[in-house]
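**Student:** Attaching a predicted model along with its sequence, questions to come.
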Amino acid sequence: MPVTDVITSPEDLTIRVIADFAHPVDRVWAAYSDPRQLERFWGPPSWPATFTEWDHTVGDHAQYHMTSPQGEKAYGSWEFLEIDPKNRFVVLDSFADEHGNTVEDLPAMRAEFVFEPTEQGSRLTTVSSFTSLEALEQVLSMGVVEGLTLAMGQIDAVLEGLRAYAQGKGTRTELLSDTHVRITRLIDGSRELVWRAHNDPELIRKWMLGPDGWEMTTCEVATAVGETFHYAWAPVGDVEGQPFGFEGELLFVDEPSRAVTTERMAGTPGPQTINDLNLFEEDGATLITTVIEYPSLEVRDMILGTGMAEGMEMSYARLEELLSA
């Protein structure tokens, strides 16, 4: 996690965030001055950002929105006030409506980004300044510090490149909060192929199997918002275990990059999770990222304790073999 300190100062009406990177200033600057790289980490894991306009020139603007797991959009706007390439830039960061117009009754902030070299790589200091204590407190109550910290936790994959970040490291599980977990796995293959493998029943039956000795007995896929899915498995032959399954509803889809579903054990009222699947392709490989929201810490630990991640790795290994063939 690159964020090393967050300092809130009611006296100065500022929020200061310090992040350290094992990369030179040039690389970090490039990530913040390219909207395609920036949108990969600007929004929190379950609210990814999309920049729809970008003119990195003093006096001009950037427009973006962040999309929730249910498909709701929160809009924002940057006005570039100062730019000193590879050293510093300053924006007026405002809440906006869907047309890019500033929402006047929500607080705007002056955000200064300062890039400095260090012995280990570089440091980014972001200082957000507010016009009143009420504005500062309103933004804090909206969870901006937690959201920014989680968002910054995604930048390593951007700075390192997907292969250096994830290749050969298997399925990785990160605890983001008491109720959020991020699971990542790099697959050699295009995003379109990985998407198809998650949505074509014939392909799903070949890889989504978990441990050896199990077969998929039900594979009903949801492809449109509001549809439900149902997957079920059973042991084969002398393999021990009880048949089980999962079911849920497709909440949001953006083919071929994102799908959000609810999930619970089939035939039960819950507990229910929200699974946010995102696919990003770079250099012929696709990073599968699934952010899971649990209803409680206890449910999170119970489900992780079942060996879920190990089973996912077995399935992903099959997926990689399938796509390579």
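**Tutor:** Received it, and whenever you're ready, just let me know what you need.

**Student:** contacts, neighbours, all on C-alpha from now
**Tutor:** Noted.

**Student:** Disregarding residues adjacent in the polypeptide, which is nearest to Val90?
**Tutor:** Ranked by Cα to Cα, 6 or more residues apart in numbering and with sequence neighbours excluded, the top spatial neighbour of Val90 is Glu112, at 4.4 Å.

**Student:** now Asp276
**Tutor:** Closest residue to Asp276 apart from its sequence neighbours, by Cα to Cα, 6+ apart: Val260 at 4.4 Å.

**Student:** and what of Asp97?
**Tutor:** Tyr75 (5.8 Å).

**Student:** Would you tell me what helix or strand the one you found is located in?
**Tutor:** strand 73-84 (DSSP states H and E).

**Student:** Tell me the helix or strand right after that strand.
**Tutor:** Taking DSSP H and E, what comes next after strand 73-84 is strand 88-96.

**Student:** any idea which helix or strand comes after that following strand?
**Tutor:** With elements assigned by DSSP H and E, the helix or strand that comes after strand 88-96 is strand 109-117.

**Student:** Any idea how far that following strand is from the middle of the chain?
**Tutor:** The chain centre lies 23 Å from the centre of strand 109-117; the measure is Cα atoms, centre = their mean, to the nearest Å.

**Student:** still on that earlier bit, check contacts around the residue nearest to Asp276.
**Tutor:** Applying Cα atoms under 8 Å, 6 or more residues apart in numbering to Val260 gives the contacts 69-70, 250-253, 274-277.

**Student:** Try it again at 10 Å.
**Tutor:** 46, 68-71, 225, 249-254, 274-278, 290-292 (Cα atoms under 10 Å, 6 or more residues apart in numbering).

**Student:** which SSE is the spatially closest residue to Val194 that is not a sequence neighbour in?
**Tutor:** In this structure, Val194 finds its nearest non-sequential neighbour in Thr286, 7.4 Å apart by Cα to Cα, 6+ apart. Using DSSP H and E, Thr286 sits in strand 285-293.

**Student:** Which members of the contacts of Val260 occur in strands, if any?
**Tutor:** Mapping these onto strands (DSSP state E) picks out 249-254, 274-278, 290-292.

**Student:** Filter those down to the buried ones and express that as a ChimeraX selection.
**Tutor:** The following ChimeraX line selects those of the ones in strands among the contacts of Val260 that are buried, judged by 16 or more other Cα atoms under 10 Å:
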select :249,250,251,252,253,274,275,276,277,278,290,291,292
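
**Student:** just the ones in strands among the contacts of Val260 now: which is nearest Leu13?
**Tutor:** Val291 (33.1 Å; Cα to Cα).

**Student:** this is the other structure I want to compare:
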Amino acid sequence: MLLKIGGRKMKTQVKGNQLIIERTLLVSQERLFQAFTTSEELENWWGPEGWQTKNKRFEFEPGGHWHYCMKCEDQAQGDFYGMESWGLGQFKEIHAPEKFSYQDMFSDEEGNVNTDLPAMEIEVEFIPADGGTKYVATTTLDSAEALEKMLEMGMVEGFNSQMNRLEQYLAK
């Protein structure tokens, strides 16, 4: 699937239980890595448009945790307005500024994992490209069925919206 965004394209591909997302942004590898790995910066763009993220805990190191809340602040989003979505990540490998990996899970405010929703293993790569950096995220779930559940929940659309926010943030 190819989504056109602001003149650039976000490429998504499903391979069994994996979702691969690619997009080139017009910033250096180091700058893009920083936007993904600094708590204050993540709070400025993480989450779909109309949502605000607050980090309760952010330890960017192997074994460190990222506990965050996304809250819908856009009244035009109807029933989603005021809704909170909590997540808990655990960083695994970090190779600055080329890549990092983490496990991402749905949680509650206290950090208890919601086992009704699938956990995701995510590897994020930052590859120098002409005039910028290619972002490649490979998200692996336990099964193709679990991935299908996440796709039905709007995973690609939400991520597309989030990448728009990132691009706008980096342009400032």
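**Tutor:** Nice, I can see it. Bear in mind that the values here come from a model prediction, so they are computed numbers and not experimental data.

**Student:** After superposition, what's the TM-score here?
**Tutor:** The TM-score (TM-score structural alignment, normalised by the length of the second structure) is 0.88; 159 aligned residues with a Cα RMSD of 1.3 Å.

**Student:** Next, the buried residues of the helix or strand following the strand holding Thr286 of the first structure.
**Tutor:** Counting by DSSP H and E, the element after strand 285-293 of the first structure in chain order, helix or strand, is helix 297-304. Judged by neighbour count (16+ other Cα under 10 Å), helix 297-304 of the first structure contains these buried residues: 299-300.

**Student:** who does helix 297-304 of the first structure touch, helix- and strand-wise?
**Tutor:** strand 180-188 (3 or more Cα pairs under 10 Å, 6 or more residues apart in numbering; DSSP states H and E).

**Student:** looking at the second structure, where would I find the counterpart of the strand it packs on?
**Tutor:** Mapping strand 180-188 of the first structure onto the second structure (TM-score structural alignment) gives no aligned residues.

**Student:** chain center to that strand: distance?
**Tutor:** Mean C-alpha position of strand 180-188 of the first structure versus that of the full chain (Cα atoms, centre = their mean) differs by 10 Å.

**Student:** what stretch of the first structure does the longest helix seen in the second structure fall on?
**Tutor:** Assignment by DSSP state H gives helix 155-171 as the longest helix of the second structure. Mapped onto the first structure using TM-score structural alignment, helix 155-171 of the second structure spans residues 144-160.

**Student:** What of stretch 37-45 of the second structure?
**Tutor:** Aligning stretch 37-45 of the second structure against the first structure (TM-score structural alignment) gives residues 33-41.

**Student:** buried ones in that stretch?
**Tutor:** Result for stretch 33-41 of the first structure [16+ other Cα under 10 Å]: buried residues 33, 35, 38-41.

**Student:** Turn these into a markdown table, including distance to Thr8 of the first structure and secondary structure.
**Tutor:** A markdown table is the format used below for those (distance: Cα to Cα, whole Å; DSSP: H, G, I helix; E, B strand; the rest coil):
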| residue | distance to Thr8 of the first structure | secondary structure |
| --- | --- | --- |
| Ser33 | 26 | helix |
| Pro35 | 28 | helix |
| Leu38 | 24 | helix |
| Glu39 | 25 | coil |
| Arg40 | 26 | coil |
| Phe41 | 22 | coil |
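
**Student:** Now the lengthiest helix in the first structure: buried residues?
**Tutor:** The residue-count maximum for a helix in the first structure (DSSP H) belongs to helix 308-324. Neighbour-count burial for helix 308-324 of the first structure, counted by 16+ other Cα under 10 Å, picks out 309-320.

**Student:** circling back to that earlier point, got the angle between the strand holding Thr286 of the first structure and strand 180-188?
**Tutor:** Calculated by axes from the mean of the first three to the mean of the last three Cα atoms, to 10 degrees, strand 285-293 of the first structure forms an angle of 160 degrees with strand 180-188.

**Student:** against the second structure, where does strand 285-293 of the first structure fall?
**Tutor:** Following TM-score structural alignment, strand 285-293 of the first structure has no partner segment in the second structure.

**Student:** starting at the chain centroid, how far to that strand?
**Tutor:** 7 Å.

**Student:** now for Asp130 of the second structure: what does it line up with in the first structure?
**Tutor:** Using TM-score structural alignment, the partner of Asp130 of the second structure in the first structure is Glu119.

**Student:** Distance check, its match against Thr4 of the first structure.
**Tutor:** 16 Å (Cα to Cα, to the nearest Å).

**Student:** For these two, indicate the residue with more neighbours.
**Tutor:** Neighbours around Glu119 of the first structure and Thr4, counted as other Cα atoms under 10 Å, are more numerous at Thr4. The numbers are 12 against 8.

**Student:** Without its sequence neighbours, what residue ends up closest to the aligned partner of the more buried one in the second structure?
**Tutor:** Using TM-score structural alignment, the partner of Thr4 of the first structure in the second structure is Met10. Of all residues not flanking Met10 of the second structure in the chain, Arg23 sits nearest, at 4.7 Å (Cα to Cα, 6+ apart).

**Student:** Who are the contact partners of that neighbour?
**Tutor:** 3, 5, 8-12, 126, 133-137, 160, 163.

**Student:** Please identify the helix or strand for Leu140 of the first structure.
**Tutor:** Leu140 of the first structure belongs to helix 133-141 when elements are defined using DSSP H and E.

**Student:** List the buried residues in that helix.
**Tutor:** 135-136, 139.

**Student:** Run through the residues that contact the residue nearest to Val194 of the first structure.
**Tutor:** Counting by Cα under 10 Å, 6+ apart, Thr286 of the first structure makes contact with 162-163, 185-195, 278-280.

**Student:** what do we get in the first structure for Lys99 of the second structure?
**Tutor:** By TM-score structural alignment, Lys99 of the second structure lines up with Arg88.

**Student:** Can you give me the distance of its match to Asp276 of the first structure?
**Tutor:** Computed as Cα to Cα, the Arg88 of the first structure to Asp276 of the first structure distance reads 34 Å.

**Student:** wouldn't Gly161 of the first structure be in contact with Glu282 here?
**Tutor:** Yes. When contacts are counted by Cα atoms under 10 Å, Gly161 of the first structure is listed as touching Glu282 (7.6 Å).
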